[in-house]
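**Q** Quick one, fold the following:
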Amino acid sequence: MKNVSGVTLFTLSGLDFKLEHRITLFFLTLLGLYGTVGFYPKFLLDLLSSHVISYAGCMLQGYVIHSSICSDFSILALMAYDRYVAICRPLVYHSVMTKQRIFFFVLLTWFLPLICMFMNTASLLGVRLCGLHIKKIYCVNWMIVALACSPLKANTAIAYFNIMFYFGHFLFILWSYVHLIRTCRSSKEKWGKFMQTCLPHFISLIAFSTAVLLDLLYMRFGSANFSQNLFNFMAIEFLLIPPMVNPLVYGFSLTKVRTIHNPHDSRYPSSDNSSAIAFQQP
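**A** Okay, the predicted model is just below:
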């Protein structure tokens, strides 16, 4: 090994792979940072300085946080569909979940939330406000609506459409799990594999959905007499509880979905493609 002195730069040789792989990893990492960037930098800054935010900054923060939450629901729904096809319809898995279709589905899980939340945020632009104080540690659209001088019918309609749209995601996931449970109850082996592969996803879904629902209900229907500390906890519990639960849930030894069937049996195709979705939990 050649002796080198005066070194100021190093080469990260672990990144020596194809450009298309770099681009894929770049966007996966960027999506992972998207929601956290919308909250944590401003939150940390507010703890050490005056907690004010511009109107444009408030709009942007609300948009990023809302769209990030909705994309998490979309990814959970896509994971549920992937596992439903792999377990309940294994013979057609490869014809249904092709690499091109998986890429398209993953793209939709981000494109649709961005569009839905853009419509919600756009309906607030130029609204006349009769207040300056947001009783929350970050900006969300509903708190701006509460400061409006007059009712915002367009925003209300869009907001309830989005709520029903993503509630439909939740119902779809429950429907897929009904079929998964019916399929896996036929044998102890299948049921054991279901507990290893699908139960962690379901627990993650319940934890995330419950946290978001509590914040949504408290924000819209909570009493003004409740303490600010309780209000702050309800505001950030969906940012704290799921990330605490997910490592515990997914940290257990998980078996791939395709091992529910005998991997040596040619009647059942392997589900290697499912791993691209199965481990993109929010």
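**Q** Could you use CA atoms for every contact and neighbour count after this?
**A** Noted.
**Q** What residues of stretch 154-173 count as buried?
**A** N155, I158, A159, N162, Y166, H169, F170, F172, I173 (16 or more other Cα atoms under 10 Å).
**Q** right, and the helix or strand after the helix of greatest length in the chain?
**A** Looking across the chain with DSSP state H, the single longest helix is helix 55-88. With elements assigned by DSSP states H and E, the helix or strand that comes after helix 55-88 is helix 93-96.
**Q** Now the element after that following helix, going C-ward?
**A** The first helix or strand that comes after helix 93-96 along the chain, using DSSP H and E, is helix 99-122.
**Q** Following up with a second sequence; could you model it the same way so I can compare the two?
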Amino acid sequence: MWISIPFCLIYTIIFPGNGIILHIIRIDSSLHQPMYYFLAMPAFVELGVSAPTMPTVLSIFLFGINDVSFGGCLLQMFSMHSFTLMESGYLLAMSVDRFVAIYSPLPYTTILTIACISGMGAAIALRSVMLMLPLLFLLRRLPFCGHNTLTHSYCLHSDLIKLPCGDTRPNSILALFVVTFTFGLDLLFIVVSYVLILHTVLEIASGAGQWRALNTCVSHICVVLVYYVPMVSLSLMHRFGRHLPPLFQTVTANAYLFFPPVVNPIVYSIKIEEIRNSVVLTLSRKRGEF
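**A** Got it, this is the predicted structure:
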């Protein structure tokens, strides 16, 4: 029971933390700008990643319930992976936003209109769902026999694919394609966008101007690292670390699940002054009402 306390605390940080970011951006008209709309996307996705995992994680540590139905497991896997793919796409969209803001600051708001941002968000969400649906159907057709024990406290595709006693090669090939087409390409384009950003910044004459331009990208770079480092670590562990102690595997899996949703609101609040000031002002008003 004692280990359930930190997990409950983590969830109480994730939902209010990301919820406050979304609420602040919604109610504060000064934040109705492309940059903050792009910030709202990962905050929404973090809620989408965390909500499907909460029932199994807390039921294990609070009540010792270690069983999950096959349908429930597939639904959890589909939801969590779909939102994870969306987050990768939204991080790419944020890097495009930073490039446009630095390369073309004057027509920035006319290029990234609300319609353009909405279209990008919808396209990324559709891409994620369409890529995950075939994996879902391929898993349903496989025979599961014997004692089906998952490694983690939530259903992960790379964990589920170890359990069937049938041919899982189509699943593995499709999963590799999905990872390459989303995480691989997104990360590649993020790197390219930052190469272009750095080239643009170096053309700015004054050192103060260069620093101001780069400072607008710091929070996004932190979020990218917070997202990709645990994900790559977990992928490498599933591929090469089967001999590692179970405790290490559990810690890595939980870091992948909990680290980004907990850290991202803190990064936004610390590094983005407008978000921080708006949060402080809103909380002060709420305290005054009481």
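**Q** Report the TM-score for the pair.
**A** Put the two chains on top of each other and the TM-score (TM-score structural alignment, normalised by the length of structure 1) is 0.74; 232 aligned residues with a Cα RMSD of 2.5 Å.
**Q** follow-up on the earlier one: and of the buried residues of stretch 154-173 of structure 1, the nearest to L125 of structure 1?
**A** N155 (10.3 Å; Cα to Cα).
**Q** Not counting its neighbours along the chain, what's nearest the closest one?
**A** Spatially, and ignoring its direct neighbours in sequence, N155 of structure 1 is nearest to S123 (5.5 Å; Cα to Cα, 6 or more residues apart in numbering).
**Q** Give me the neighbour count for the alignment partner in structure 2 of the one you found.
**A** S123 of structure 1 maps onto L138 in structure 2, with residues paired by TM-score structural alignment. Neighbour count of L138 of structure 2, defined by other Cα atoms under 10 Å: 13.
**Q** what's the distance between L138 of structure 2 and A175 of structure 2?
**A** Distance of L138 of structure 2 to A175 of structure 2, computed by Cα to Cα, to the nearest Å: 11 Å.
**Q** before we move on, what about M35 of structure 2?
**A** From M35 of structure 2 to A175 of structure 2 the distance is 32 Å (Cα to Cα).
**Q** likewise L75 of structure 2?
**A** 17 Å.
**Q** ranges for the helices of structure 2?
**A** For structure 2, the helices defined by DSSP H occupy 4-27, 34-63, 70-103, 108-111, 114-140, 157-160, 169-179, 185-202, 207-215, 218-240, 246-271, 273-289.
**Q** Deepest-packed of these, please.
**A** Highest mean neighbour count of those: helix 70-103, a mean of 21 (counted as mean count of other Cα atoms under 10 Å).
**Q** that older thread, can you redo the helices of structure 2 as JSON lines with distance to N148 of structure 2?
**A** As requested, these are exported to JSON lines (distance: least, Cα to Cα, whole Å):
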{"stretch": "helix 4-27", "distance to N148 of structure 2": "24"}
{"stretch": "helix 34-63", "distance to N148 of structure 2": "16"}
{"stretch": "helix 70-103", "distance to N148 of structure 2": "10"}
{"stretch": "helix 108-111", "distance to N148 of structure 2": "51"}
{"stretch": "helix 114-140", "distance to N148 of structure 2": "14"}
{"stretch": "helix 157-160", "distance to N148 of structure 2": "9"}
{"stretch": "helix 169-179", "distance to N148 of structure 2": "18"}
{"stretch": "helix 185-202", "distance to N148 of structure 2": "34"}
{"stretch": "helix 207-215", "distance to N148 of structure 2": "49"}
{"stretch": "helix 218-240", "distance to N148 of structure 2": "17"}
{"stretch": "helix 246-271", "distance to N148 of structure 2": "16"}
{"stretch": "helix 273-289", "distance to N148 of structure 2": "46"}
